[in-house]
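Q: Can you look at this prediction? I've put the sequence above it.
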Amino acid sequence: MAHTSTARRRFGAALGAFGVTAVTAAAALVGMAGTASAHTPDFSAECSAEEGVTTLQVELRAYNARESNTVKVTDGDTVLAQEKFGENFSQEWNDLDATVDHTFVIEVQAWDDPNGDRGWSFTRELGVGACVDQTTPPEEPQPSEPPATTEPSAPVEEPTSSEAAPPVAETTEVEPVALAETGASVALPIGIGAVLLAGGVVLMVVVKRRSRA
C-alpha cells in the first residue's frame, strides 16, 4: 500500500509539472503569434503619368494603444502629417505634383519600442521620380498689328501780302513849340497905364487950381 501511494504521488507531480510546462509553452506561442501580427506598418508611393499625380499611402495597424504613438510624414521640407495615434493610423495623399521628384520620409515612434530594437519604431525613406514632363505649351503667335500710319499734317499757310497784318502806325512825339518872347506884349499895357495915371494926376491939379481961382 505504501508503495502504491508513493507511485501515485510521483505520477501526480509529474503530471502537474507537465501541465505547467504545457501552459507556459502555449502562452509563449500565443505571445509570439501576437508579437508577429502586431505593430504592422504598410506604406507605398508611386507616380502616375496617366493621372498626372504622385500618390503616397501610409498605414500603421495593430499598435499598442495603451499609450500614444507618434507618426510624422514629410515630403522634402514640407510636413504632410505629424500627429499622435493609438492602435491604427491610415492616410493617403493622391494629389501631389507629378512633375517633380519626391523624397518621402516616414518616422514612427511606438511608446513600447523607444529605441527601435523591435522594429516598431523606425524611419523609412521613399523616393519617387517625376513622371510628367514640366513643359508649357508654346504660346500662339499673336497677329502683328500694322504700324500706325500718321496722316500728314496740313501745311501752315503763310499770309500773303494782301492778307498781311496791318502795319502798326508809328507815333511820333510832337515837341512843344516855344513861343517867341516879345517885350511889347507886357510893356505896352504898362506904358498905357502909366500915361493914363499921369494924365489923371495932371487933370486933378488943373481942377484944383481952377477951384481956387
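A: That came through fine. Numbers count the residues shown, from 1 in each chain.
Q: alpha carbons only for contacts and neighbour counts from here, please
A: OK.
Q: So which other helices or strands are in contact with the host helix or strand of Met32?
A: Met32 is part of helix 2-37 when elements are defined by DSSP states H and E. Of the remaining helices and strands, none touches helix 2-37 by 3 or more C-alpha pairs under 8 Å, 6 or more residues apart in numbering; DSSP states H and E.
Q: How far off centre is it?
A: 76 Å (C-alpha atoms, centre = their mean, to the nearest Å).
Q: Nearest the geometric middle of the protein, what residue?
A: Nearest to the mean C-alpha position of the chain, by C-alpha atoms, centre = their mean, lies Thr78 at 20.9 Å.
Q: residues contacting that residue?
A: With contact set as C-alpha atoms under 8 Å, 6 or more residues apart in numbering, Thr78 has no partners.
Q: Ok, the one 4 residues further on next?
A: Gln82 sits next to 70-73 when contact means C-alpha under 8 Å, 6+ apart.
Q: quick one, helices of this structure?
A: Per DSSP state H, the chain carries helices over the ranges 2-37, 184-212.
Q: The ones you listed: which one's closest to Pro147?
A: helix 2-37 (79.4 Å; C-alpha to C-alpha).
Q: Touching, Gly52 and Gln134? I think so.
A: No: under the criterion of C-alpha atoms under 8 Å, Gly52 is not in contact with Gln134, lying 10.9 Å apart.
Q: Name the residue in these two with the higher neighbour count.
A: Gly52 (16 against 10; other C-alpha atoms under 10 Å).
Q: Which of the residues in stretch 37-53 are classified as buried?
A: Using 16 or more other C-alpha atoms under 10 Å as the test for burial, stretch 37-53 gives 38-39, 41, 45-47, 52-53.
Q: Take the residues you listed and keep only those in strands.
A: 41, 45-47, 53 (DSSP state E).
Q: ok, of the residues you listed, which one's closest to Phe122?
A: Nearest member of those to Phe122, counting by C-alpha to C-alpha, is Pro41, at 9.7 Å.
Q: Just list the residues touching the closest residue to that closest one other than its chain neighbours, thanks.
A: Take Pro41 and drop its neighbours on the chain: the residue closest to it by C-alpha to C-alpha, 6 or more residues apart in numbering is Leu60, 4.4 Å away. Contacts for Leu60 (C-alpha under 8 Å, 6+ apart) come out as 39-42, 87-90.
Q: A further structure is provided below for comparison with the first:
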Amino acid sequence: MAHNSTSRRRFGALGAFAVSGMAAAALVGMAGTASAHTPKIDAGCAEDGSWLKVELTQYNDKQANGIAVAVDGEVVLEEEFGKDFSQTWDELDPTVEHEVAVVVQAWDDPDASKGFSFEDTLTIEACVEPEPEPTLPPSSEPTQPSESPSAQPAPTPSVSDTPAPPTTSVEVEEAALAETGASIAIPLGIGAVLLAGGVVLMIVVRRRGRA
C-alpha cells in the first residue's frame, strides 16, 4: 500500500469483532494459511471529484470481519464483510484536502500482529482551484429622476399692481383746457348776474319816472 500515513484512529464499534487470544489462536490454527488477506487502499484527486477506493480480498470468511471508513472525521462506512470487500467514494470535493481513516478488523488477527487487521490514514491533497465567486454586474436600471415640485400657477396681478398706461400729450392738453374753462366760467356767471341786475334796476327807475 503506497499512501501517506499521518495519524491513527480507532473506531470503538469494531471492538465487537475482536475475539479473545485463546479462541483466536485456535481458530487460526484451524484455518491454516490458506487465506491471503490482501488489503488495498487507493486515493487520488481529479477535476470531477476526489476519490477513495478500498479493496479487501481473500480474507477468511469463517467468521465475520469488520471495516470502518471515516472521511474528514465523519464515519461514512461501518459494516461487516466476509471474504471480499470493495467500495469506492468518488464524489469528494477536489478543491479541498481530505483526511481519510480506514480500520479493518480481521477475526483471525485480533491483535493485528499478522497485518490482516490494521488501522491506517491517508491524505488526499486538493488538486482543483476553487472557482471565484461571481461578482454582480452594476445595475443597468435607469435612475429614477427625483420628483419635481408641482408647477405653481402664476399669480394674477391685482388692479393696484397693474401699471397705469402712460399719459399722452393730447390728454394733458385736454386736461389743461378743462381746468382753464372752469376758471373762466365763474367770472362770466358773476358778470351775467350783475348785468341782469342792472337791467332790472333800469326798468324800475324808468317806471318810477313815469309815475
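A: Looks like it arrived, so ask away. Quantities reported herein were computed from a predicted structural model and do not represent experimental measurements.
Q: would you turn the helices of the first structure into JSON lines with distance to Ala65 of the first structure?
A: Formatted as JSON lines, the helices of the first structure follow (distance: least, C-alpha to C-alpha, whole Å):
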{"stretch": "helix 2-37", "distance to Ala65 of the first structure": "14"}
{"stretch": "helix 184-212", "distance to Ala65 of the first structure": "148"}
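Q: I'd like to know which of these lies nearest to Val156 of the first structure.
A: Comparing the helices of the first structure under C-alpha to C-alpha, the one sitting nearest is helix 184-212, at 68.3 Å.
Q: what's the longest helix in the second structure?
A: The second structure, longest helix under DSSP H: helix 169-210.
Q: What distance do you get for Val186 of the first structure to Ala198 of the first structure?
A: Noted for Val186 of the first structure: a distance of 19 Å to Ala198 of the first structure, by C-alpha to C-alpha, to the nearest Å.
Q: and what of Thr160 of the first structure?
A: In terms of C-alpha to C-alpha, Thr160 of the first structure sits 81 Å off from Ala198 of the first structure.
Q: Between the two, tell me which one has more neighbours.
A: Neighbour comparison, Thr160 of the first structure and Ala198: the larger count goes to Ala198, with 11 against 8 (by other C-alpha under 10 Å).
Q: can I assume Thr123 of the first structure is in contact with Phe104?
A: No: in this structure, Thr123 of the first structure is not within contact of Phe104 by C-alpha under 8 Å, at 10.5 Å.
Q: ok, these two, which is more surrounded?
A: It is Phe104, of Thr123 of the first structure and Phe104, that has more neighbours when counted by other C-alpha under 10 Å, with 21 against 15.
Q: which residue packs closest to the equivalent of the more buried one over in the second structure, ignoring adjacent ones?
A: By TM-score structural alignment, Phe104 of the first structure lines up with Val100 in the second structure. Take Val100 of the second structure and drop its neighbours on the chain: the residue closest to it by C-alpha to C-alpha, 6+ apart is Val71, 4.6 Å away.
Q: contacting residues for the one you found?
A: 98-101.
Q: closest to Pro145 of the second structure among those?
A: His98 (54.7 Å).
Q: and that closest one, what does it touch?
A: 71-72, 123-126.
Q: one step back: the residue nearest to Val100 of the second structure maps to what in the first structure?
A: So, by TM-score structural alignment, Val71 of the second structure is matched to Asp75.
Q: distance of its match from Ala45 of the first structure?
A: Going from Asp75 of the first structure to Ala45 of the first structure by C-alpha to C-alpha gives 11 Å.
Q: same deal with Glu87 of the first structure?
A: 23 Å.
Q: which non-adjacent residue is nearest Ile67 of the second structure?
A: Ile67 of the second structure sits nearest to Val104 (C-alpha to C-alpha, 6+ apart), 4.5 Å away.
Q: who's in contact with the one you found?
A: Contacts of Val104 of the second structure by C-alpha under 8 Å, 6+ apart are 65-68, 116-119.
Q: Name the SS class of Leu27 of the second structure, please.
A: helix (DSSP: H, G, I helix; E, B strand; the rest coil).
Q: Which positions in the second structure sit opposite stretch 10-19 of the first structure in the alignment?
A: Aligned by TM-score structural alignment, stretch 10-19 of the first structure falls on no residue of the second structure.
Q: Return the set of buried residues in that stretch.
A: Buried, per 16+ other C-alpha under 10 Å, within stretch 10-19 of the first structure: nothing.
Q: repeat for stretch 62-76 of the first structure
A: Residues 62-64, 68-75 are the ones in stretch 62-76 of the first structure that count as buried (16+ other C-alpha under 10 Å).
Q: Sort out which of the residues you listed are in strands and list them.
A: Short answer: the buried residues of stretch 62-76 of the first structure in strands (DSSP E) are 69-75.
Q: Output those residues as JSON lines; include the columns distance to Ala98 of the first structure.
A: Shown next, in JSON lines, are these (distance: C-alpha to C-alpha, whole Å):
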{"residue": "Asn69", "distance to Ala98 of the first structure": "31"}
{"residue": "Thr70", "distance to Ala98 of the first structure": "28"}
{"residue": "Val71", "distance to Ala98 of the first structure": "24"}
{"residue": "Lys72", "distance to Ala98 of the first structure": "22"}
{"residue": "Val73", "distance to Ala98 of the first structure": "18"}
{"residue": "Thr74", "distance to Ala98 of the first structure": "16"}
{"residue": "Asp75", "distance to Ala98 of the first structure": "13"}
